[in-house]
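J.: sequence first, predicted coordinates after that:
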Amino acid sequence: MRAILLAAGVVLGAAGHGVAQDTQTATGTGAVLRVLDKINGEVQDITLVNGTAGAVWRMQVELGECRYPAGNPAGDGIAFVTLRQQGQADSLFRGWMFASAPALNALDHPRYDVWVIRCTTS
């Protein structure tokens, strides 16, 4: 996994959530994530501010932080996300998701898919 992150131009640091730290990235104010219900084919976008959570259907989505290439806010977003089934304490997923490579580090759930669309900057 470290090699993949290095290939993406990100170096893992020790701060925060194992937060991606590098002078080549900037921190956004939040992120737009997309949730797919694979049973009924519905898609819903959720916009979260860093450090907040929201609910889509039965999925609790928590955003730790979203980072993007410095100088290119529309570039590849990288978000630290925690996903839980509503009413459950244990997380289904906790880690970094890449907008340009949603399958790289994906939620493995029979009903829902969640992926990063982009970081927000204001």
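T.: That came through, no problem.
J.: every contact and neighbour count from this point should use C-alpha atoms.
T.: Fine.
J.: now the residue sitting nearest the centre point of the chain: how far from G87?
T.: For the chain, the residue lying nearest the average C-alpha position, counting by CA atoms, centre = their mean, turns out to be A79 (3.4 Å). Per CA to CA, to the nearest Å, A79 is found 23 Å from G87.
J.: A further structure is provided below for comparison with the first:
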Amino acid sequence: MRGRMPLPAALLGLALLSVVPSASAQQDPGWVPQRTASLQALDKVTARVTLLEAPLNRITAFGTLRITLRACNARPPEEVPDAAAWLQVTDVRNKAEGEPVFSGWMFANAPGIAMLEHPVYDLRVLACH
């Protein structure tokens, strides 16, 4: 074992703790799949805020944006309210088939983690139901 040092017992214990789920993680019911997302859309030019209901796998239009909800999950009622939505957003301003401007998860309680970066529009997930 030239050049390799054994892990100290404390580090080995920490490594094992990171692999074995805790009791609270085993009891966590996780996310509940839903079929509709409530979204808040903002037109930055006019300052118009619009509430949208986006059904699963159907296109919802806002201005030149075409929003498709691919998944929407909510926390169970006994948990702190939160929602996570997988969205695909295209902009049809310059191309009839649309140009992709966002694809990924958006979180209601952490909108800054993943957000739409668009010069005219802003989009936020409010809830899944």
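T.: Everything's here; your move. Remember, predicted model here, so these are calculated numbers, not experimental data.
J.: report the TM-score for the pair.
T.: Structural agreement between the overlaid chains, expressed as a TM-score with TM-score structural alignment, normalised by the length of the first structure, amounts to 0.74; 99 aligned residues with a CA RMSD of 1.9 Å.
J.: residues touching the residue nearest to the centre of the first structure, list them.
T.: Under the criterion of CA atoms under 8 Å, 6 or more residues apart in numbering, the contact list for A79 of the first structure reads 31, 63-67, 96-98, 116, 119.
J.: switch those residues over to a markdown table; also include distance to Q44 of the first structure and neighbour count.
T.: Output for the contacts of A79 of the first structure, formatted as a markdown table (distance: CA to CA, whole Å; neighbours: other CA atoms under 10 Å):
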| residue | distance to Q44 of the first structure | neighbour count |
| --- | --- | --- |
| A31 | 14 | 27 |
| L63 | 16 | 23 |
| G64 | 20 | 23 |
| E65 | 20 | 25 |
| C66 | 19 | 31 |
| R67 | 22 | 28 |
| W96 | 20 | 23 |
| M97 | 17 | 23 |
| F98 | 18 | 24 |
| V116 | 12 | 26 |
| C119 | 16 | 29 |
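J.: which of those residues lies closest to L12 of the first structure?
T.: Within the set of the contacts of A79 of the first structure, W96 lies nearest L12 of the first structure; the separation is 10.9 Å, counting by CA to CA.
J.: in the second structure, what residue corresponds to that closest one?
T.: Correspondence of W96 of the first structure to the second structure, assessed by TM-score structural alignment: W105.
J.: any idea how far its match is from L123 of the second structure?
T.: Counting by CA to CA, the gap from W105 of the second structure to L123 of the second structure is 12 Å.
J.: before we move on, what about A23 of the second structure?
T.: In this structure, A23 of the second structure lies at 37 Å from L123 of the second structure, with CA to CA as the measure.
J.: of those two, give the one with the bigger neighbour count.
T.: Neighbour tally, A23 of the second structure and L123, criterion other CA atoms under 10 Å: the higher count belongs to L123, 23 against 8.
J.: so which strand or helix has the more buried one?
T.: Take DSSP states H and E as the rule and L123 of the second structure turns out to sit in strand 121-128.
J.: which bit of the first structure covers that strand?
T.: So strand 121-128 of the second structure is aligned with residues 112-119, judged by TM-score structural alignment.
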